[in-house]
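Visitor: sequence first, predicted coordinates after that:
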Amino acid sequence: MTGYAEVIGDPIAQSKSPAIHGYWLSKLGLDAAYRAALVSVEGLETYLASRRGDPQWRGCNVTMPHKQAVIPLLDRLDPLAARIGAVNTIIAEDGGLTGYNTDARGFLEPLRSRLAKQHYFRMARIIGTGGAARAVVTALADEGFTLVLAGRDAGKARALLDELAPGGEHHAIDLAHFADETDFPFDDREGCLDLLVNASPLGMAGQPPLVYDFSHTPPGTVVYDVVTDPVVTRLLAEARRRGFSTVDGLSMLIGQAAAAFEMFFGRPAPRHDADMGLRALLSP
C-alpha cells in the first residue's frame, strides 16, 4: 500500500469523507486507503503523536470539534489557515505536520464562473458564526464582497467580522432580523452579485430549522446552503420554488475534499463527470 489518510472527529460516523476519497481512490486504481478515526478531545494529542512516526500516514482531514484545538499541536500553519483560524487538513510533510484549510477553496469552487465576471457591487448575507462561517467570511471578503453576518449573538458576529475582514464596511446583525418580513425596496441589482449563505447547522437533520423570510433576498440572489444532510434543505427548496439559483452543500464538501485528496495522494481527484457519479453515491 502506498499510504493512507484519515478523517478525525467526535462524532465521526456521519462523515462522508471516507466515501468521497474511497470513490476517487477506486477510480484511479491507487493502492491507498482513507479511513475514519474517532478521536476525542482528550485523545487528540495522543493521536497526532502516534501518527507522526507512521511512514504510511499521509495526513488527515479534521472535523468538529478539533478544527481549532489542533492548531497548537502542529509544526506549521499555512497562511490561509492561520487567517481563518481553523484547520481542516493536516499533511505530513518536511518532517513535520502542516495545517491547511481547504474549506474556503471548496466553498468558492461552484461560484468561480460568477466571480470571474466584473460586478459593480458584491454583497453576501451570511448566516452563522461557527467554523464554516469563518471560512466563508474570509473567502468572500477576499473576493470583494460587502458582508452582512447574522448570528444568534450579534456581538459575536461583529467580533468575527473585525477579526477576519477588518477595514470593510460590513454589518453584523441578530439572526432574528431575517425571520421577520421586510418591505425594504431593493434597488436595481443589474451588474451586482448577491449571495445568501447558510453557513450554520440550522436546517440540518437533527438541528433546529432555519427561519428565514425571503423578503430579505434581492432579485437574482444565489442561495447557497453548506448543510449536506439533507442535500436539498428547506431553504434551498423554497429558493428554487421562488426561482433563485441555488448551490447545495455537496458542492463545498466535494470541492474541499478534492483539494485535500491531491495533497494526500499526489494526484488530482478524478472529476471528469462533473461529480455526478460521486453525487449519486452520496445522495440518499
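Guide: Ah, there it is.

Visitor: from here on, contacts and neighbour counts on C-alpha atoms
Guide: OK.

Visitor: can you get me a residue count around Tyr120?
Guide: 9 (other Cα atoms under 10 Å).

Visitor: thought it was touching Cys192?
Guide: Yes. With contact defined as Cα atoms under 8 Å, Tyr120 reaches Cys192; the gap is 5.5 Å.

Visitor: show residues contacting stretch 114-131.
Guide: Residues from elsewhere that reach stretch 114-131 (Cα atoms under 8 Å, 6 or more residues apart in numbering): 67, 86, 133, 137, 140, 143-151, 156-157, 160, 175, 191-200.

Visitor: roughly how far does Gly168 sit from Ala86?
Guide: Distance, Gly168 to Ala86, by Cα to Cα, to the nearest Å: 22 Å.

Visitor: hang on, Leu48 in a helix?
Guide: Yes. In this structure, Leu48 lies within a helix as judged by DSSP: H, G, I helix; E, B strand; the rest coil.

Visitor: quick check: the gap between Trp24 and Phe186.
Guide: Taking Cα to Cα, one finds Trp24 at 44 Å from Phe186.

Visitor: mark which of the contacts of stretch 114-131 are buried, thanks.
Guide: Neighbour-count burial (16 or more other Cα atoms under 10 Å) is assigned, among the contacts of stretch 114-131, to 67, 86, 133, 137, 140, 145-151, 156-157, 160, 175, 193-200.

Visitor: take those and keep only those in helices.
Guide: Counting by DSSP state H, the buried ones among the contacts of stretch 114-131 place Ala133, Val137, Leu140, Lys156, Ala157, Leu160 in helices.

Visitor: can I get the residues you listed in TSV including distance to Ala19?
Guide: Shown next, in TSV, are these (distance: Cα to Cα, whole Å):
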residue	distance to Ala19
Ala133	25
Val137	28
Leu140	29
Lys156	35
Ala157	34
Leu160	33
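
Visitor: specify which member of those is nearest to Pro268.
Guide: Distance to Pro268 across those (Cα to Cα) is lowest for Leu140, with 25.0 Å.

Visitor: next up, a second structure to put side by side with the first:
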Amino acid sequence: MTDDSHAKPPAQIPLAGVIGMPVAHSRSPQLHGYWLRQYGIRGHYVPLPVMPEHLAEVLRILPRAGFVGVNVTIPHKEAVLALADVVTDRAALIGAANTLIFRADGKIHADNTDGYGFIANLRQNAPDWQPDAGPAALIGAGGAARAVVASLLDSGVKELRITNRTRIRSEQIKAEFGARLVVYDWAQAGNMLDNATTVVNATSLGMQGKQALRIPLDALNPDALVTDLVYTPLMTPFLTDAQSRGCRIVDGLGMLLHQAVPGFERWFGTRPEVNDDTRRAVLE
C-alpha cells in the first residue's frame, strides 16, 4: 500500500451565487453559468434566498462551504456594508454593495459595480456618446439611481437633473453628491428633459407587472441618448416612445451583463466578454 497521507487535497471547486429575497427571478445564475461553460471553468453559481435576519450568519458560513463570493440584490444591498470588513470608495459613496468577495484572509470585501455596468452598457451600445455634451436627466432616486449618479458625474456630466415621486430622496442625493445636481418636482419631470442629451429611467416603472412611467416626452431632444434600467420587457414603453421621437436608445439588459464582469473575474480568474451571444444566453 502507498502512503497517501501527504497527498495534496483535491482542488476546491469555486462557488459563487446571488443573495436576495426573493431571488428566483434573477438572471444572474443563467449569466454566470453561461460564462463558466463558455470558458471551461470548473465552478458553480447558484441562487441563495436569504431572509434579512439570517444575512450575517449566512455570510459567515458561506466561505467555509467553498464560496469565493456572491452578488447581492434586494433587500440586502445596504445591509451588507455594515457586515463587510473592507468597503470600496464607490460602494461607500453609493451606500450599497452588489458584489462581495470572500478573501483568503477571511475578510469580506464589498464593492458596487452597478455604475460600472451602467457606463459600460452605454459605451458598448452608443460608442459616440459624449457625457459632457449637455445636461443629463435622471428619473428616480433609489439605490440604482445613486449608482447612476456617481457614474455619470465621474464620466464628466456637468449638470445632472433628477426627479423622484418623493422629492426628499432627490434632495438627499443632491446633498451628498453636490452642486452639479438640480432637483425637479415630479410634476415638472417633463420639463427637465429640455435640452438634455442623456436621459435615464432608474425607477421600476414600466417593468412587467408595474405601473407605466407616465412622464410627457414632448420636450425630449431627438439627439438625446435614452436608456432604461428596466430590462423586462427589453423594449419598455418609455424606450419605444423615445425611439419614435428619433432618439437613440439603449436597453437595460447590458447593465446587468456588464456589472457582473468584475465579480466573475475576481471569483473565477477570467474576465468574461459581453457580446451578442451573452445577451442571447440570458434571454433564453
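Guide: Nice, I can see it. Just so it is clear, the structure is predicted and the values come from calculations on it, not from any experiment.

Visitor: follow-up on the earlier one: counting neighbours, go ahead and name the busier of Trp24 and Phe186 of the first structure.
Guide: Neighbours per residue, other Cα under 10 Å: of Trp24 of the first structure and Phe186, the larger number sits with Trp24, 20 against 11.

Visitor: hmm, Asp229 and Leu250 of the first structure touching each other?
Guide: No. Under the criterion of Cα under 8 Å, Leu250 of the first structure is not in contact with Asp229, lying 9.2 Å apart.

Visitor: what do we get in the first structure for Phe264 of the second structure?
Guide: In the first structure, the residue matched to Phe264 of the second structure (TM-score structural alignment) is Phe261.

Visitor: would you mark the buried spots in the strand or helix carrying that match?
Guide: Per DSSP states H and E, Phe261 of the first structure falls inside helix 249-265. Within helix 249-265 of the first structure, the residues that count as buried by 16+ other Cα under 10 Å are 249-261, 263-265.

Visitor: what's the mean deviation for that helix versus the second structure?
Guide: Following superposition, helix 249-265 of the first structure is found to deviate from the second structure by 0.9 Å on average (mean Cα distance after the TM-score superposition for the first structure).

Visitor: immediately after that helix, which helix or strand?
Guide: helix 276-282.

Visitor: name the nearest residue to the residue mapped onto Gly95 of the second structure from the first structure, sequence neighbours excluded.
Guide: Aligning on TM-score structural alignment places Gly95 of the second structure opposite Gly85 in the first structure. With Cα to Cα, 6 or more residues apart in numbering as the criterion, Gly85 of the first structure has its nearest non-adjacent residue at 6.6 Å, and that residue is Gln68.

Visitor: map that neighbour onto the second structure.
Guide: In the second structure, the position corresponding to Gln68 of the first structure is occupied by Glu78, as judged by TM-score structural alignment.

Visitor: so who does that match touch?
Guide: Gly95, Ala96, Ala97.

Visitor: so which of those residues are in strands?
Guide: Using DSSP state E, the subset of these located in strands is empty.

Visitor: so which of those residues persist in the first structure?
Guide: Among these, the contacts conserved in the first structure (both residues aligned by TM-score structural alignment, their matches' Cα atoms under 8 Å) are Gly95, Ala96, Ala97.

Visitor: would you confirm that the second one contacts Leu81?
Guide: Right, the one you point to is Ala96 of the second structure. Yes. In this structure, Ala96 of the second structure is within contact of Leu81 by Cα under 8 Å, at 6.6 Å.

Visitor: follow-up on the earlier one: right, and the match of Phe264 of the second structure touches Ala269 too?
Guide: Yes. If you go by Cα under 8 Å, Phe261 of the first structure and Ala269 touch, sitting 6.4 Å apart.

Visitor: doesn't Asp248 make contact with Ser283 of the first structure?
Guide: No. Here Ser283 of the first structure does not reach Asp248: they are 11.6 Å apart, not a contact under Cα under 8 Å.

Visitor: name the nearest residue to the spatially most central residue of the second structure, ignoring sequence neighbours.
Guide: Against the mean C-alpha coordinate of the second structure, by Cα atoms, centre = their mean, the closest residue is Asp114 at 3.1 Å. Closest residue to Asp114 of the second structure apart from its sequence neighbours, by Cα to Cα, 6+ apart: Gln259 at 5.3 Å.

Visitor: repeat that for His258 of the second structure.
Guide: Gly117 (4.4 Å).

Visitor: for the one you found, pull up the helix or strand it's in.
Guide: Assigned by DSSP H and E, Gly117 of the second structure belongs to helix 114-125.

Visitor: again, but for His109 of the second structure
Guide: strand 108-111.
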